[in-house]
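Chemist: 3D model of this:
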Amino acid sequence: MWGKIKSLFSSESQKEGAAEEEGEKPEDPPTDQEIVEKLEKGEEEEPKKEKEEDSDDAGMWEETFKTHTDSKPNGPTSVGLDFSLPGFENVYGIPEHADSLKLKTTDSGDPYRLYNLDVFQYELYNPMALYGSVPVMLAHNAHRTLGIFWMNAAETWVDISSNTAGKTLFGKMLDYVQGASEIPQTDVRWMSESGIIDVFVLLGPSPSQVFSQYASLTGTQAFPPLFSLAYHQCRWNYNNEDDVLSVDAGFDEHDIPVDVIWLDIEHADGKRYFTWDPNKFPNPKDMLEKLAVKKRKLVTIVDPHIKVDSGYKIHNEIRSKDFYIKTKDGSDYEGWCWPGSAGYPDFTRPEMRSWWASMFAHDQYEGSTENLYSWNDMNEPSVFNGPEVTMHKDAVHQGGWEHRDLHNLYGFYVQMATSEGQISRSGGTERPFVLTRAFFSGSQRYGAVWTGDNAAEWDHLKISTPMCLSLGLVGISFCGADVGGFFKNTEPELLVRWYQIGAYQPFFRAHAHLDTTRREPWLFGEDNKQLMRTAVRQRYALLPYWYTMFYHTYRTGEPVMRPLWVEFPEEVNTFNMDDEFLLGKALLVHPVTEQGARGVQVYLPGKGEVWYEVHTRQKHTAPLSLYMPVTMSTIPVFQRGGTIVPRKDRVRRSSSCMHSDPFTLYVALNAQNFAEGDLFVDDGHTFNFEKKKEYLHRKFTFAENSLMSRCADPQGRFETQSWIERVVILGAAKPASVHIKLPDGNESSLDFEHNAETSVLTIRKPAVNVASDWIIYLR
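Modeler: Presented below is the predicted three-dimensional model:
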C-alpha cells in the first residue's frame, strides 16, 4: 500500500514538472479523496520499473538524527485521541516528570513526554521525559474524580489545554461582556508513536473509587517486607568488605538505626552482575552473615546490560539460549554501558524472565544469602551510544515486535523477573524487595521506585514531594528520592532537612555519587548528627503505622503518601497544594525546603477538623492557615483528630530487633471526642499472611470515654509477645480514674498522668497482649 501511495505522488510530480517545461499550467495535485478512489479502482499509474524498485527499498522511511538512523521498516505510524473534560481544571498524574503536582497547560511549550530515558541531571519544572512512564491521568473537581488510562508502551506525548466548556470564541466574548459564568474545561490529547488505541476511562466518582478501578486493571502495590520500610544507607560505592562493615559498625556506635546497606556497580567483578570483585569482596557470605547477626540486609545492583565476554557465564548462557534482543538485521543487539560492550536480554520473553529468575538461586548467585536483595538500575534501558542514551527503536524483540512498540515496558519486565527470582529462591515463602529506576503501569506489583539521579540542591529537595505524590496517585506508593541528593556535595543544613523529609516519604534511602564526599550522618558534626539521628528514629517509631498503611494500599490501591484533596475532595484550597501532604488518613506533613527558613505557612484542611502538632501536642481547629516558626530540630507534623496511630517508641538498631517490642497508641480526639484506627501485625517478611492467614488485624475505637480493642478480621491468627505499653490520648479531659476490662470480666485500675496545659492523658502499662480484646474506661 505504501508503495502505491508513493507511486501516485511520484507520477503526479513528474507530470507537473513536464507541464512546467512546456509552459503549461500544471494540474492541481490530487486530493486525498482522489488518491483513495484511484487506489480502490486500481487506476494508479504504473511508474517505470526502476522507480517501482525504488519504492520497495527497505530504507524508504528511514530517518537520521545526528549519528543515529531509525529505519522504520513498517513506515511511520502514530495513534492519538482527544479528551474534553468539562467542569475540570485540575489534572494530575502521568509521571515521571520533575514538575508540580498539578499538571500545567502545554499550549505555549512542549507536551509532557512519556519515554523512559537515562537522564543525566534532569531539569526541574519541565515536561521532559525521565526514567519511568505511567500513562494515567486523574482529573478532579469538588464534585467528582475521574481517570484516564492510556495503555500504550510506545513513546507518548500528552498535550494539555485549558478551555471553556461548549463555547466558541464569540460565545466567550459574549459571556465576558455579559458577565456570565463559565464552565472550565481541560482538553487532553494523547499521542503515541505506535500501537493501538486501548484506553480505559475510570469514572470514580470518588478518589478512592478511581484508585480501586485502576488497581483492578494493573494490580495494587506489593506488600513490602517490613525491613524495606526502614532506613537504607547507600552510595556509589562502598569500597570493600571492610568499608561495609565499618559503616555498619558506625551506625551502632552512633546509635542510629539502619536496616540495609547497598552496593553499587563497583562491587561486581568488572561490572559482571551476579559476581563479586574478588579483591574487594573476597568473602561476601561472611560479610552478609555478619550483617545478619544484627538483623540487617544488603542490596546489590543487578543491571540488565550484560558484558559481552566469553568468560562470563551469564553472557554465555543468554547467547546460547538466543535470549538477546536483535538488531533489525537479526544479529544480537549490542550497545555501550558500564561494562563496555553489552548485550540486552529480551525480558519480554517469559522463558528469558524465568531463566533470569533462576540466577538468583543461592547455588547460581555465588556468595548470596537470604538477606541479599536487589536493585535494578539503568533499565530504561540505558545505552550510552544509543539515540538519547537508550536503545534504537528498530531493535527487534521476540515475535518481530520493534523496540519502539514496547520501550516503556522494558524496565517493568526487568523488575518483574528479578522479583520472581527472589520469590523462587525461597521456595515461594519470602516477600521480595526490588528497587527499580524505570517503570510502567503495574510496576507497583514488583517493588519500589525512586526519583532517579537528583542533585544536592534545595530545589531538588522541594520537587521530591510532588514527584512522589504523582507516583502515588497512579498506584506506585513505594517511592522516594535520594536523601541528600545524588549529584554534588551537600551542605549540613540541606542534608538535615532532607533526612527530616525522607523520614516521612515511603522509601527512605540516602544515596550519593562516586565523586561526592562521604555522607554518613556522623561526619557532619555532633549537632547535625543528632538531628539526623532524631529523624531516623522517628521513622522507626512509626514503622507500625507505615506497615499498616502499606497493608491498606495492598488491599485497596489507595496511596500511602497522598495529596490533601484525596482526603478532602471538596476543599478547593487543596487542589493546587504540593508543599505538604498526608500519610494515610492520620498524619499531615509540611516539609521545610527553604535554606535558612525560620517559619513556614501551613494549611490545615477540613471544616471543623481538629489537628494536633505531633511535637508540642498543641491543638488547632480547621480550616486554618497558620504561620509556624521552625528550628533545625523539627518540621511541622500534625495528627488528625479522630485517628489512632500505633507506634513502637523503643527504637533499636534495626526493625527486626523491634519485632516483639511493645506498642504505644496515640489517640487524637476530634470535636466529637471520637477516634479510630487499626494495626496490622504479622511476621514481617513472608507470604504467610496471605497463604496461611497468619496475621493480626486489630481495630481500635475511642467513643463515649472508652477505648476498645477488637479483632478487625477474624480470618487472621498470629501469636505475638508484643503488648500495649502506653496509651496517649490527645484532647482529653482529666478523668477521676482509668480502668481496663478484659474478656473474662476482670477489671483493674491503671496508672495515668494528665497534662492540663496540653490536655494530654497518658495511661501507663495496660500490659495487655496486642492480640487480645479489651476496653479502657475513663471515669
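Chemist: When you work out contacts or count neighbours from here on, use the C-alpha atoms and nothing else.
Modeler: Noted.
Chemist: need the contact list for residue 397.
Modeler: Contacts here follow CA atoms under 8 Å, 6 or more residues apart in numbering; on that basis residue 397 touches 325-326, 346, 348, 403.
Chemist: ok, it to residue 168 distance?
Modeler: Between residue 397 and residue 168 the distance is 48 Å, computed by CA to CA, to the nearest Å.
Chemist: hmm, back to that, export the contacts of residue 397 to JSON lines and append columns for secondary structure.
Modeler: Formatted as JSON lines, the entries for the contacts of residue 397 read as follows, by DSSP: H, G, I helix; E, B strand; the rest coil:
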{"residue": "325", "secondary structure": "coil"}
{"residue": "326", "secondary structure": "strand"}
{"residue": "346", "secondary structure": "coil"}
{"residue": "348", "secondary structure": "coil"}
{"residue": "403", "secondary structure": "helix"}
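Chemist: Tell me the one of these nearest residue 722?
Modeler: residue 348 (45.2 Å; CA to CA).
Chemist: can I assume that closest one is in contact with residue 412?
Modeler: No: with contacts counted by CA atoms under 8 Å, residue 348 stays clear of residue 412, the gap being 9.6 Å.
Chemist: of the two, who's got more company?
Modeler: Each of residue 348 and residue 412 had its neighbours counted (other CA atoms under 10 Å), and the higher figure belongs to residue 412 (26 against 21).
Chemist: where's that one, which helix or strand?
Modeler: Here residue 412, judged by DSSP states H and E, is contained in helix 410-425.
Chemist: next SSE after that helix?
Modeler: Sequence-wise, the next helix or strand downstream of helix 410-425 (DSSP H and E) is strand 434-436.
Chemist: this one as well, want them side by side:
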Amino acid sequence: MNPARGRAQPTSHLSLKRTLLRSALVLSAALACVSAVKREDFKTCSQSGFCARNRAYADLAKETPNWMSPFQLSSSSLKLQRGVLTGDLINTQEDTQASSKLGLTFELHLLENDAVRVRINERDPVHPRYDGVQDTVLVKPYEFAKDSTYQRVDTDNDGIFTIQYGAQNQNTVKVSSSPFKIEFFVNGVSTVVLNDEGLLRLERLRDKSKEGGDDTKLVDQAPEGGEIKIEKSELERKMEENLWEETFKGSTDSKPRGPESFGLDITFSGIQHVYGVPEHASSLSLKPTKGAGAAYSDPYRLYNLDVFEYELDNPMALYGSIPFMLGHSKNSTAAVFWMNAAETWVDVEKTLSDEQDSGILSWIKAKKVALKPSTKTHWISEAGVLDLFVFLGPTHRDIFHQYTSLVGTTALPQAFSIAYHQCRWNYNSQQDVTEVDAGFDQHDIPYDVLWLDIEHTDGKRYFTWDHAKFPNPVDMQQSLDAKGRKMVTIIDPHIKKDDNYYVSKQGAELDIYIKNKDGESSFEGWCWPGNSQWIDFYNPKARDYWASQFAYDKYQGSTKSLFTWNDMNEPSVFSGPEITIPKDVLHYGNVEHRNVHNLYGTMFHSATAQGLTQRNETNQRPFVLSRAFFAGTQRYGAIWTGDNMATWEHLEVASPMLLTIGLSGIPFSGADVGGFFGNPDAELLTRWYQAGIYYPFFRAHAHLDSKRREPWLFGEPYTSQIRDAIRTRYSYLPFWYTLFHETSVDGTPIIRPMFIEFPEDEAVFALDNQYMVGNALLVKPVSKPGVTESEVYFAGNEKWFDIKSYKWEQGPGVKKVASPADKIPVYQRAGTIIPKRERPRRSSKAMENDPFTLVVALSSQGEASGRIYLDDGESYGYQQGDFILREFRVSNGKLSSHNLKTFNNKPSDFVQRIGSLRIERLVIVGEEKPLTKVTVGDKSVEFSSQKIVDGSYVYIVKEPGVAIGEDFEILLR
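Modeler: Have a look, this model is predicted:
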C-alpha cells in the first residue's frame, strides 16, 4: 500500500500547523485520487551531489587521453597471512608518502567458500567511517581459506602480486600496484576486473571549518599567501559541487560530516549480459546507462523509496535494494556483492574487449574478426567503506551457494504461506470477512490467508482493533482457523504520537525512537496516523521491545493463526525528502541514517519475525511480508513488488522483476495479482491469476478505490478459469514446498531465468517473458489482450510436455502453441519427476493427509528424476531431522524411491504418519514404446494408456501400492 495516493508534498520549512493541515488534506485526497508517478519528487543523479561528482569523474577519465588511476599500492607493504592480503593504498595526487596518515588501508580476504572480499578504508580519518553493515548482513563470521587452498606467487617485476586459489586452484587474482588494479581469472581467462578504468575515487572525511565552507574552490593559495587563479573544466567544477549542505525541494541535508562518497568501476570481461541490482521495473538483462546504445540517461539507483504508481522501463529506485550483480556468458559466470546500505548508483556500459585500442579495433573491423564484448559497471555509494565480494562460481549454483552462505538463505516458510492469499485495502468489517470467506467455499475456490489492511486498527494505532468494525477478532480468526485458514494484519514502523496510545507512550519512556540530528529530540514526521515517530530498530532495546509486543497478552485479539504484514518500511515519511526519512537523523550509537537507509526495512522485518517466533512456546515459524528489502531480508520472510497497476504492462514486467529479485538472493517474492491500482477487466484479471500461480508468493491485492474483484465476481467463464488456475497452484504445492526446501539449503532461486538451466544457450540470455519453476516447469505468461496463441522458446535438445494435455514439443527452437482463455503455456521438462496432490480442497491444511501423484516425464533415454520434501509445515522440528526427503528416479525401466535424509534420529509420529501416505497415481509421459507390464515386487499393477502422438504414450498407473516415505521399486516393462 502506497502512502502517496496522488499527494503534493509538504516542505520541511513549513510551520507545523501548515504541515499538519496540508498533510490532512493530502490524506483525504489520497483516498480518491489516482495519478502517475511524480518524477519531480525523486532525485536524478544530477540532483544527487555525490552521484553527479563521481559521474563527472568518470566522464573526466574518459575524456582524458592516457588516463591512469592515481591510486598505487605499495608493493613493499603487501603481506599475505592466513588468507588475508593487506597493504597500503596511496592516492598519488593527495598523499606524499606511503606512511602518510592520508593513506588508505587495503585488504583482500580469501574465503573458505572460494569467494574473495575486497575492503578499502581510510587509515586515519577525521571521523571513523561507518562499518556496521557487515554486522547486520553477514550471517556469521566467515572462515578464511586455509593455506593449503591457495598458492602465493611473489610480486613480479611489473608490481603484480598473484594468488591462485579455489578448490582446484582454478582461480587466480592478480593485484597490480601501479596503477592499482585487481583482476580475477578463471582457468586463465580474465573474468572480473576492479579499477580497470581507473575510476576508484574516495572523498576523504574532512573538517568543514578548514574548508572555508565553499562548495567550489576557484582559487588556490600561493606560497606567499596570495591567490592563484585556477581554471577548471566544467567536469572539474562538477566534482566540487554540493560537498556540504545539499537542498532538494525545500529539504536540506546538513551533511555534518561532509562528503564521504566513493566509487569504483567493475568490469565483467567477455560478458555481455549482467543481471541483478533490484528493485527496478526493467528488463532481466540490465540495459546500458552509458555509452553507445544507452537506454537510460541515469544509473540504476539503489535507495529504498515509496514510489507512487511506479513507471516501467526506467532505473528509478523502488522499495528495495540489493547491490548484487551477476554476469553470464556462454563461457563464464561471475558475480559481485557491493556490501553498502547507503544510497548507491550503478552505471552499466556495454563495450568491446578491454585489451583492444582504437587502432586495433579498426584493423579488426576491417578484417571482420569477431569481437569479444564486455560489460563495464561503475558503482557509487554515498557513505561507509568500500566493501565488496567477488564470486567466480564456476557454476550459477556455486555462486548462489557462495553468496547465500554469507548473507543467509531463505527461511523455510510455513506451508500455508506458499498457497493463495486474498487481500485488499480494506476488508471493511468482521461481517465482510465472513462473507468473503463464505464466497470462496460457495464457489469451491481454495485459499489459505485473508488479509486486513490499515483500516482494521483503532485510528491507525498498530496492535489494536477497531472494535466497532471487528468486535470479536479472536472469534473471527478461530473461525478461519477451523477451516485451515489464517489471517494477516498490517503493522507499520511509524507510531502515532498519542499519549493515550500505549505503544507511543512506552516508546517515549524507553527512548527507542529515531533521533533528530541534534541527537536529543525524537524525529517526527507525517504518515498514515498523522504525526508519527519511528522505532529505531538499530537499538537492541527497541528490537526486544517491538518483538515483545506480539505476545498474545499484549497484542490483544491476536491468536496463533494471525500473522503480519510490514508495509511502509522504506521508511515512508509523507513529509520527508523524497517521501522518506532525512539522511541526517540519528540511530542508536550516533549512526547517521544515510549509512543504513537501505537496511532499515530489513531491521524492522527481523524484529517482527522475532516477535512472531517467540510468542509461541512451540517456536512456530513466522510469516512476515515486507515491502522494503536488502540483502539478508530472505532470512525473515517474503517480499512483494509493491504498488503495481492493473495494466497489461505491469503484468508483463512482473516476471523480470521477480526473476531479478530471486537471482539476488530473495526467492520468496510475488507481485500483486490483478494490480494494486485501478480496475482490471475480466481478461486481465484471469490472465494475471494464470501467471500468479507461478509466483513464489501468490497474493491478490487491490486499492481502496478499486472495485471489488474477488475471484467469482466477474461471472462465467472467468470464475471457472480463475478457479482452475488456483486449483492448479494447490495441486503443485508438494513441488513448491520441495523447491522452498532446496533454496533454504543452497540459495538456488525457485523461479529461474532460462539461462540458469541452459547456460550455454545464448538465445535465452536476455529472455525474460518466460522462465523455469525449479528445473522442471517452463512457464510463459500471457501478457497481452486477445492472445490465443503464444510463441514459446523450448530450450535444449529434449521434449517438453504440456501439463494439461501431455502433448509435447521438441527443443530447441521457437514454437507457436495454443494459449486459449483457460490456460497459459506451461510445460514439464523431459527427464523430471514432479510430486503433486490432486484432490480439490478448501485450503492447504485440508490437504495434509491426501495421497500423492507422481508425474514422470521421461527423457529420450527413458530416464527421469525428482525429489519430495515434507515436514509438519509449521514448526522448527525439521532442524532436528523431523522431515522426509526422498529422490525418485527412473532408469533402465525401473522407478525407484530412496532416502536422502542424513539425520539418524528416530522418526517422529508425524514422519511415520506422513510417510505412510500412499502414492495413488503415477502419470508416465514420454514413453516411446508400448508398456506391457507394471509390477511392484511380485504384484502386477493395472494401468491405462493413451497414445498422444506417434511414438509417445501417456500411461496412468493407479494405486501402485507404495507409500511416499518408503523405499520402493516399480518395474515398467
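Chemist: Give me the TM-score for this pair.
Modeler: Taking TM-score structural alignment, normalised by the length of the first structure as the basis, the two superposed chains have a TM-score of 0.93; 740 aligned residues with a CA RMSD of 2.0 Å.
Chemist: picking up where we left off before, report the mean deviation for the helix holding residue 412 of the first structure after fitting onto the second structure.
Modeler: Plainly put, helix 410-425 of the first structure ends up 0.5 Å away from its match in the second structure on average once the two are laid over each other (mean CA distance after the TM-score superposition for the first structure).
Chemist: give me the stretch of the second structure that that helix matches.
Modeler: Aligning helix 410-425 of the first structure against the second structure (TM-score structural alignment) gives residues 600-615.
Chemist: Distance from the matching stretch to the middle of the chain?
Modeler: The gap between where stretch 600-615 of the second structure is centred and where its chain is centred comes out at 18 Å by CA atoms, centre = their mean, to the nearest Å.
Chemist: per the alignment, residue 86 of the first structure corresponds to what in the second structure?
Modeler: In the second structure, the residue paired with residue 86 of the first structure is residue 269, using TM-score structural alignment.
Chemist: make that residue 517 of the first structure, sorry
Modeler: Taking TM-score structural alignment for the superposition, residue 517 of the first structure sits opposite residue 707 in the second structure.
Chemist: Pretty sure its match sits against residue 680.
Modeler: No: Residue 707 of the second structure is not in contact with residue 680 according to CA under 8 Å; the separation is 9.0 Å.
Chemist: Tell me the spacing between the aligned residue in the second structure for residue 468 of the first structure and residue 516 of the second structure.
Modeler: Structural correspondence for residue 468 of the first structure with respect to the second structure (TM-score structural alignment): residue 658. Summarising the geometry, the distance separating residue 658 of the second structure from residue 516 of the second structure, computed by CA to CA, is 36 Å.
Chemist: do the same with residue 80 of the second structure
Modeler: Noted for residue 80 of the second structure: a distance of 44 Å to residue 516 of the second structure, by CA to CA.
Chemist: Please name the residues that touch residue 64 of the first structure.
Modeler: Taking CA under 8 Å, 6+ apart, one finds residue 70 in contact with residue 64 of the first structure.
Chemist: what about it, which SS state?
Modeler: strand.
Chemist: Alignment lookup: it to the second structure.
Modeler: Using TM-score structural alignment, residue 64 of the first structure pairs with residue 247 in the second structure.
Chemist: and what of residue 353 of the first structure?
Modeler: Mapped onto the second structure by TM-score structural alignment, residue 353 of the first structure lines up with residue 543.
Chemist: contacting residues for its match?
Modeler: Counting by CA under 8 Å, 6+ apart, residue 543 of the second structure has contacts 536-537, 607.
Chemist: in the strand or helix carrying it, what counts as buried?
Modeler: With secondary structure defined by DSSP H and E, residue 543 of the second structure is part of helix 540-548. Within helix 540-548 of the second structure, the residues scored as buried using 16 or more other CA atoms under 10 Å are 542-543, 545-548.
Chemist: Give me the number of neighbouring residues for the match of residue 517 of the first structure.
Modeler: By other CA under 10 Å, the residues close to residue 707 of the second structure number 11.
Chemist: of the contacts of residue 543 of the second structure, which stay in contact in the first structure?
Modeler: Among the contacts of residue 543 of the second structure, those whose aligned partners also touch in the first structure, counting by both residues aligned by TM-score structural alignment, their matches' CA atoms under 8 Å, are 537, 607.
Chemist: Can you tell me which of the contacts of residue 543 of the second structure has the most neighbours?
Modeler: For these, the largest number of neighbours (other CA under 10 Å) sits with residue 537, at 26 neighbours.
Chemist: residues contacting the residue positioned nearest the centre of the first structure?
Modeler: The first structure has residue 479 as the residue nearest its centroid, 3.7 Å off, counting by CA atoms, centre = their mean. With contact taken as CA under 8 Å, 6+ apart, residue 479 of the first structure is in contact with 448-451, 468, 471-472, 505-507.
Chemist: what does it align to in the second structure?
Modeler: Mapped onto the second structure by TM-score structural alignment, residue 479 of the first structure lines up with residue 669.
Chemist: Onto which residues of the second structure does stretch 363-382 of the first structure map?
Modeler: Under the alignment (TM-score structural alignment), stretch 363-382 of the first structure falls on residues 553-572 in the second structure.
Chemist: Pull up the distance across the matching stretch, start to finish.
Modeler: 29 Å.
Chemist: how about that stretch: buried residues?
Modeler: Going through stretch 553-572 of the second structure with 16+ other CA under 10 Å, the ones that come out buried are 557-572.
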